[in-house]
Every structure is written in C-alpha cells, then in structure tokens.
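Chemist: here is a sequence with its predicted model. Questions after.
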Amino acid sequence: MMMMMMMIALLALLFTSHTYALATKFRGKPFAVTSRPVALHTGEVFNKFGHPQYLPRHVIKDAAKKPIAVTGYKADVVEFEDATGKKIKQSAPLYDCYLHHYGAIVGRMEDLLPFYHQMNGRLGATMPMSHIHAEFEQFVSNTKKGKHSTKKKRVASIGGGSGAEERGTPHVYPPGFAQMADDIDAIMPLMHLINTKGTETVTPAGNSPLLECPCTSSRQFNYANQTIDGKLPNIPFGQCNAQMQVDANPSCAFDTYIQGYRCCEDGVFVIPGDEHGDLLNSEVSHYGMKFTFFYEHAKSNTRALRAPVGCCDVTGDLENFGNIEHDITPACDDTNGDTCVRKFVTRQYLDIPPKSGIGGFGYGNATLTPSDKRAIDAGKKWVDLVYAVGHQHVGGDAAHGIRLIRDATDEVLCTSLPKYGSGTAAGDERGYVTGIKPCIFAEPIRMRSDEVVRIESFYNTTYEHFGVMSLWILQVADVEETVEEVITAA
C-alpha cells in the first residue's frame, strides 16, 4: 500500500500541465431541471434518452428575448421517493445506482420530442454517447428540409462520455466562451444508469462488479452474425490500434469479448437470473438525474463552443477511431518492485470533421478510408482548446490518470487525475472515482485541427478489470480567420 501511495504521488508530480487553470466559480444565473424517474429492478440497466421536459418558465422567457450563453453546469444522480417524481429522496450513492455515462441536449421541444421517439425506437436504443449533439442537428436539418426555414437555431449539449467520475468535477467554461443557444424551451437527457442497490458483492478493489457490466448467461451471442440478443451492438466493435491487437485485448473483437458496455444495453440485467421471472420480482428503486445550468445573455464578443471533437480514445490511432473500451489484464508483482501501473499510449488527430461514417470515438466506421483522409485534409482549420477532462470511470483504485500531449513537442496540454472516495456518503463513496480534474484554459491553446496529440492513460494492473475507458472530452471554439491569417498573426 505504501508503495502504491508513493506511486500516486509521483504520478501527480509528473502530470504537470503547462496550462492556466481558472477558478471554478460559476458565472450567470442558475436553473435546475430534474429528469423523470426511472424505475429499475435490482441489477437492471437504463441506457437511453429520458423524456424531454420543459425548462423553467423564466428561462424560456429569457431565451425568447435574446440568445443565451451556457457558461457551465453540474450534474447529479438522484433517487426519488416513488414513481411520481414529485419529490427527490436524496443524491444517490454510487454503490446504489451507478452512473455509467450521461448527456443532455437543450433545445426546442418541437425538435426534441420527435428525435426522442426516433432514437428510443431504433435498433440498439441509443447512439454513440459522444455524438448526441451532431446527430440531433442532422436530424433537425433533415426533418425541416423543404419547409419555410428560419435562421438555424443553436442548441447546447453536455456530457456525452461523462459519468459518475465527473460528479465532483467543475464544468465551468472560461470567460468569453460558452455554449450558445437560441430560443430554447426544453431539455432531453441521455442516461446510462445501473441499479446496484441491495447487491452486496464487491470486487477485491472495493467497488461493485456490476459497474463493469457483466455479460450474464442471459446474453445471447451469435458469433456468425456478430449480434448480442439478436441486435448489433449500438457501438460497433472498432479496429483497435496495433498494440492493442498485439496484446490481444479481449474487448477489441466480438469473438473474444468478455464483458463491458456492449452487455449494458437498456432493459438488460447485469446480475444472473431469469430476466422474465425472478429478477422482475426484486425491489424497484426510482432514479434519475438533476442538472443545474448557469447562463447569461450572449454578448457580441462571446465565442461559441462546438461539439463534438473527434479526439480522443487510447484504443484507436491515426487510422482507427477506436473501440471505446478495453480490458486490464493482471500484471503485477510487488516482490520485484513492480509499481503495478501500466501506461497505455496512442496518437490521434485533434479534431476530425464530423460527417456520416467519420467523426470520432464510437462513431461510424472503425477505420479511416481514403475519402475520410481527404475530408480531414480539406477540413484543416484552427481551433482554440478551452476545456478538457479525461474519462476513466472504473473505481477500486484502478484508474491512475490520463494525459493529453502535443506529440510534436511533448508539451503536456492537460492531465486529469481521478479522486477516490473514502466514506459512505453520496459523493464520497469508498472504492469509486468521485471526481476527476479538468483543465480550464484561461488562455486558450490554439491548434490545427489535424495536429496529432498523444494520449497516455494509466491503470493499476493489480486486479483484472473489464470495459475500462481512456477517453478525452474536449471543448473547442472554431477560429474564424483563415489559416494564412493565423500563421501571419503568429
């Protein structure tokens, strides 16, 4: 244990980012919205959009007068007294309800409602979590073609790959930057919740094994058709990078898959039993999410943040977007002085232009085609990086931080170090990641969209873990000047 603590301290010293971090004080006026309750049996999964809900009336009135700038937000998983949703019981501890990931779109009810029905009704139930914003905008554009169109309305989106590890993470954008939204009146959450309440089993590392989404005997794998329970996984198996393939990481291919996100679809159970019998007789709890947004009226010089950014997934590389998840194989021998921490490394382009079949982790084709590469070349531009936070969601002292590095210069742009809980209260659960350090850039970092960045993710290999993730969630603002103008100015 002493050796492990020393290693964590050493990593903290090494993980020094050459950036300017701002104070995490929220700017503007707050408003809160709580999702509808989700009824879950013990061991049951909810993984889809929640029903769209209207925003508070005063926010709708404000947004109707002038575009608003969302300057930050907070998100929490909560438990309800019952199915009515009229009263929140409390913030839910992660050992009762694990929040695998979440997202939310803030826009118009007239657009969100049909999108909700389409997405929750399609095969696979949900889209890749990192691209809810882009797919929603495409949906609105397609449904309004040929109609008397008005000026395109902007929407705000949050989360995507964020989960329980960001419960204690400040989501604050630096002054001068915000997510811009026009005439908004509603919000639609995307929630991936796992009810672990009443399951007493814990891993040797101290957390519930259910958060790693076991593939129970109820899951039907068809190796000929590459389907699970008769459906293609909603996130296709991507081609992992060369090192992952050399290591034969089980999560990289359907034929070797053991457990993880692909066995965590909506409505399934991650505990053994009869999913049509005894499991449905277990206790039902009601969970959901509470979002608190901070906003102000947009100013003429407020720069809009954009989503999504194509980067970054440590399982991918310059040719492959990645597989979202990977496994940790035990490889530790303290008797030989092994620190039990392994570094996973890859390189990817910072900002691949989003389009059908291309656009970042968990989205579309696994491998870049020649036309994709031409699109990258044609889409070269400059962007300002203003916010970055890592995603390592497995608890039990497994995650040890993730770094974002400028590959050409070895400059560390950002380091996200996880914080582990030490008690039983919600927000301080022992054995769980309860916060992860973001980078909020007071002076945005200007980069070319095709610049190569290096991702280094560190995991403890003392215990085996499945479906771990090593992702970056980035916020950038487009630079309006041409490339030549920016180079001349520099």
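Modeler: Good, I have the coordinates. Numbering: from 1, shown residues only.
Chemist: alpha carbons only for contacts and neighbour counts from here, please
Modeler: Will do.
Chemist: SS state for Gln243?
Modeler: Classification of Gln243 using DSSP: H, G, I helix; E, B strand; the rest coil returns helix.
Chemist: one more structure, for comparison:
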Amino acid sequence: MVCSCLISSLLLLLVSSSISPSYSFKIKSASFLSPKQVMTPGSVTDPHLFDIDFPRGHIGIKGFDAEVVDEDGNPVPLHETYLHHWVVHPYYVRKGFNLSQLDLDLPRNDLLGSSPDYIPIRNGGLCGNRVRHYFGLGSETRKTSTYVPDPYAIEIGNPEETPDGYEFKWLLNIHAIDTRGVVDKQGCTECRCDLYNVTVDEYGRALEPGYKGGLYCCYDKTQCLVRKGFEDGDKTRTLYLKYIVRWVDWDSSVLLPAKVYILDVTDSWEPSEGSTGDIQEHFCHVEYDVEPCTTSGDGCVDVRTKSLMIPFNGYIVYGVAHQHAGGLGAALYRADGEGICSSMPKYGNGHEPGNEAGYIVGMSSCYPKPVKVTYGETLTLEFNYSNVVGHTGVMGLFYILVAQQLPEPESSLQAHAKSVSFLALLAVTVVVVVVAVVVLIAAVVYRRQNREDGYQSLST
C-alpha cells in the first residue's frame, strides 16, 4: 500500500512538472492626488506642477488613468468642472535645484525648453515644439483604456540613462474650467475669447487677428462669463486630479519596451526635396477651428487629414485619439488606404460622472495585431468633427505605442520553463523506474519467502 501511494504521488508530480507555467506580470498600482486646485464658478486652472508623486525606480508603466475629484474623493461631473486636458511628462533636474525657482513669466516654450538645470524628456513623436508629454487625455479620461498590452511596457527611470548630477522627476499640467453658472457652457469649454474678455495671451502678447478661441484665451486664472447673480455667495471648492498609475518592476527578460509617439493633425510639415521627416522639420499648432457647414443634415462633417513621413522603425501595438466635443472619430492608415488603427468617441447620455450628456466621456483604444512601420514610410491621420455648429480650439492628437521588437515565438521564460520541466520530467521518470524496480524485487522476494515457508512434499 505504501509503495502504491508513493508511485501515485510521483506520477502526480510527473504530470504537474510536465506542464509549463505561464508568466504573470506582477502589476502594482497606486493612487495619487495632485496639489489642490481652488476654483470658483467660471474660473480656470492651468498650472504646471513639478516633482509630483510618482512610482520611483526602474519600472515599466502599464497604465495611467485620471479624473477630477473633490475634497471627499468624490468624482466631479464634467458639466460642473470641465477637464480640458491633463498631461504628464518626465524630466531631469539638476540635483539640489528647485525647479519652481524658474522665472514662470517666460513663454511656455522657453519654460519647457532645456537649460543647465532642466532637461525635458520628450515622447518620440514629431511635435517637438509643444506636444512633449508621455501621458495625457481630457474629458474622455474616465472611459478610455490606457492599458499597455503584454509583454510591452513603457520603460521609465533607467539609471544608465540619467545624466550625472541629475534626478529623474515628473511634471503635471492640469487644465480645468469651472462651468457652474456660466452663460455658455460650450463656449467656455471651447475657450471662446469673447466669453473670457481676453485680447492678449498669458504672456501679455496680443492675439493674432481672427483668433476666436482656444488655449490662448483660457489660461490659468482667466474667468469665463457667469450669469448675473450666480456669483453671489461663497461657491469656492477645492478639487484635485486623482491619478492611478499601474506599473511593473523592469525585467528585460520578460518585458519589451514600447515608446510613446504622438502625432498631430495640425502638423505643418510638408514633403520637400531632401526632407527626412525629422522632428526639426515639424511645427504643430495643437488646436484648430471647425467652421460651421452651410448645409444641414448628416453631411455636416469636417474632415481633416495629414500625411506624415515616419522617421523610425517599429511595430504599432496600441493607439488612441484625443478629441473634443463634436468629435466623430479618428483613424491612422497607410498611404495606400490600409487601415492601421481607429479610435471612436463615446458620448454620455446622463448626468452622473462618467456619463455626462453632450460630453465625450471615452475614446475607444486600438490594440492591433502588431503593425510594422518602416523609416520613410508615409502614414495618414484623419480626424472627423461634426460641424452642424462651429467649434473653436479643437484638437486632433493621435497617441501610438511603438515597440522595437516583437516577442519571440517562444519567450526565454517559456523556454526556461520547458527546460526545467524536461529536467523535472527526466528526474521523476528515473525515480519512478527505480522505485518500480525496487518494488518488483521486493514483491518477488516476498512471494518466494512465502512459498518456501509453506512448501509440502507430495512424496511423503
């Protein structure tokens, strides 16, 4: 009986050892709050917040989600506080230097430019002048998937890449508009200059003739027009951007790096003789106006396209677009019309946070079978907006993640697991054979002894 149980146990071990284990990413998650933002009806907050809380070390980002919450942690609906956008990007800062010492009156492009004390880390996209962030969305943030597909991750904090004498940190920009009691919610969220009574930008420079609305009219501390009497009483509230980061400790044996690229449909780049498509040839306007159509009906769609030469090689493994209200979707495709990725808006139809009627509350994310793109290839962006009514300051950004390599058909982890499994199988097989032989010998000896002890001669 003991031998039988032993053999059964060994056989069970044999079966279990022959099954290759599958790797499971040990994803960590942490929730953080931005510094508080104090808002009143019609007010705008648009600060740059340096050295925000963030997971430290050499890690791989698997997702980044955010939303506006109040002091009690309750989600705030878009029809009360409109989240125009939030963006996050990493940077290096000289050790011991307090970045807040920078002269914040400098134009934003200078503020975010390199200096002996500050080195921005830009995404790999083509808009080096303004679109530099790694992560960022707007009103759609609650219902847009930012998950990075396995086995990819956005590699962050590699100590070998940090310049001597510098530290790796993160910057957050929150652009939110309090629309409680305003005269025109859509006009406020689209930053129409007349509603903000603005004629100069945040640096005191006169706006260009014909500029009707956009980022230059709803900067930090500006005020959108509120209905008469609504400003009576204290309606001050304190809000935060709550952001959740998902990450894994970096392990190059099982993770493949994916790099962030952001493309902009307002990019001014045009092909020319000798053009390489390099970042220095691009200027991105970030926003544009959608003029109202002269007809009515379903045909009122503003279509904007932009063809861009791609100055990199790799495989697209994720994509998502950023649009404002009125957006009808976006797509990325090859020059021959072959589709690569599309991203469609989700509009709310209720009142509660995440389902606000009239607002884009999510964008569909694209997880294509890895699509290979090659240096010098032309890809085309297309953004569609309804122009039944006009819109100011809309955006057409397309985020993609590009991996430099694909996983092996059989990863090193799986190969190792199979190797270990084979050795375990061989060892258990040997043990089973030895035990079986021992049991067989013991049985033969036992039977022989029983026969000898009970033998009777027939001749007597």
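Modeler: The structure has been received and is ready for your questions. Because the structure is predicted, anything quoted here is derived from the model rather than measured.
Chemist: Val182 of the second structure contacts Gly42, correct?
Modeler: Yes. Here Val182 of the second structure lies in contact with Gly42, judged by C-alpha atoms under 8 Å, at a distance of 6.0 Å.
Chemist: would you say Arg451 of the second structure is within a helix?
Modeler: Yes. The assignment for Arg451 of the second structure by three-state DSSP puts it in a helix.
Chemist: count of neighbours near it?
Modeler: Burial of Arg451 of the second structure, expressed as a neighbour count using other C-alpha atoms under 10 Å, amounts to 10.
Chemist: with Gln220 of the first structure instead?
Modeler: Counted with other C-alpha under 10 Å, residues neighbouring Gln220 of the first structure total 14.
Chemist: any idea how far Leu211 of the first structure is from it?
Modeler: 20 Å (C-alpha to C-alpha, to the nearest Å).
Chemist: kindly report the same for Cys414 of the first structure.
Modeler: 27 Å.
Chemist: Asn323 of the first structure in helix, strand or coil?
Modeler: Asn323 of the first structure is classified as coil under three-state DSSP.
Chemist: quick one: it and Gly316 touch, right?
Modeler: Yes. Asn323 of the first structure is in contact with Gly316 according to C-alpha under 8 Å; the separation is 6.8 Å.
Chemist: looking at these two, which has the bigger crowd around it?
Modeler: In terms of neighbours (other C-alpha under 10 Å), Gly316 is the more surrounded of Asn323 of the first structure and Gly316; the figures are 29 against 25.
Chemist: can you find the partner of Glu377 of the second structure in the first structure?
Modeler: Residue-level alignment of Glu377 of the second structure against the first structure, with TM-score structural alignment as criterion, gives Glu451.
Chemist: surely its match and Leu350 touch.
Modeler: Yes. With contact defined as C-alpha under 8 Å, Glu451 of the first structure counts as touching Leu350 (5.7 Å).
Chemist: which of the two has more neighbours?
Modeler: Leu350 (23 against 17).
Chemist: does Gly322 of the first structure really touch Val314, like I thought?
Modeler: Yes. Using C-alpha under 8 Å, Gly322 of the first structure makes contact with Val314 at a distance of 7.2 Å.
Chemist: shared neighbours, these two?
Modeler: With contacts defined as C-alpha atoms under 8 Å, 6 or more residues apart in numbering, no residue is shared by Gly322 of the first structure and Val314.
Chemist: let's verify the residue nearest the centre of the first structure: helix, strand, or coil?
Modeler: Closest to where the C-alpha atoms of the first structure average out (C-alpha atoms, centre = their mean) is Gly161, at 0.5 Å. Using three-state DSSP, the structure places Gly161 of the first structure in strand.
Chemist: is it true that it touches Ala104?
Modeler: No. With contacts counted by C-alpha under 8 Å, Gly161 of the first structure stays clear of Ala104, the gap being 11.0 Å.
Chemist: does Asp232 of the second structure count as helix, strand or coil?
Modeler: Applying three-state DSSP: Asp232 of the second structure is coil.
Chemist: what's around it, how many residues?
Modeler: Neighbours of Asp232 of the second structure under the rule other C-alpha under 10 Å: 7.
Chemist: for Asp274 of the first structure, same thing?
Modeler: With other C-alpha under 10 Å as criterion, Asp274 of the first structure counts 12.
Chemist: number of nearby residues for the residue lying closest to Leu111 of the second structure once chain neighbours are set aside?
Modeler: Ranked by C-alpha to C-alpha, 6 or more residues apart in numbering and with sequence neighbours excluded, the top spatial neighbour of Leu111 of the second structure is Leu104, at 7.0 Å. Under the neighbour criterion other C-alpha under 10 Å, Leu104 of the second structure is assigned a count of 12.
Chemist: residue in the first structure paired with Leu104 of the second structure?
Modeler: Match for Leu104 of the second structure (TM-score structural alignment): Gly121.
Chemist: how near is its match to Glu296 of the first structure?
Modeler: As defined by C-alpha to C-alpha, Gly121 of the first structure lies at a distance of 35 Å from Glu296 of the first structure.
Chemist: equivalent analysis for Asn195 of the first structure, please.
Modeler: 36 Å.
Chemist: which of the two has more neighbours?
Modeler: Asn195 (28 against 19).
Chemist: the more buried one pairs with which position in the second structure?
Modeler: With TM-score structural alignment as the criterion, Asn195 of the first structure matches Asp178.
Chemist: let me see the contact set for the closest residue to Val452 of the first structure other than its chain neighbours.
Modeler: Nearest residue to Val452 of the first structure, sequence neighbours excluded (C-alpha to C-alpha, 6+ apart): Tyr349, at 4.6 Å. By C-alpha under 8 Å, 6+ apart, the contact set of Tyr349 of the first structure is 310-311, 318, 449-453.
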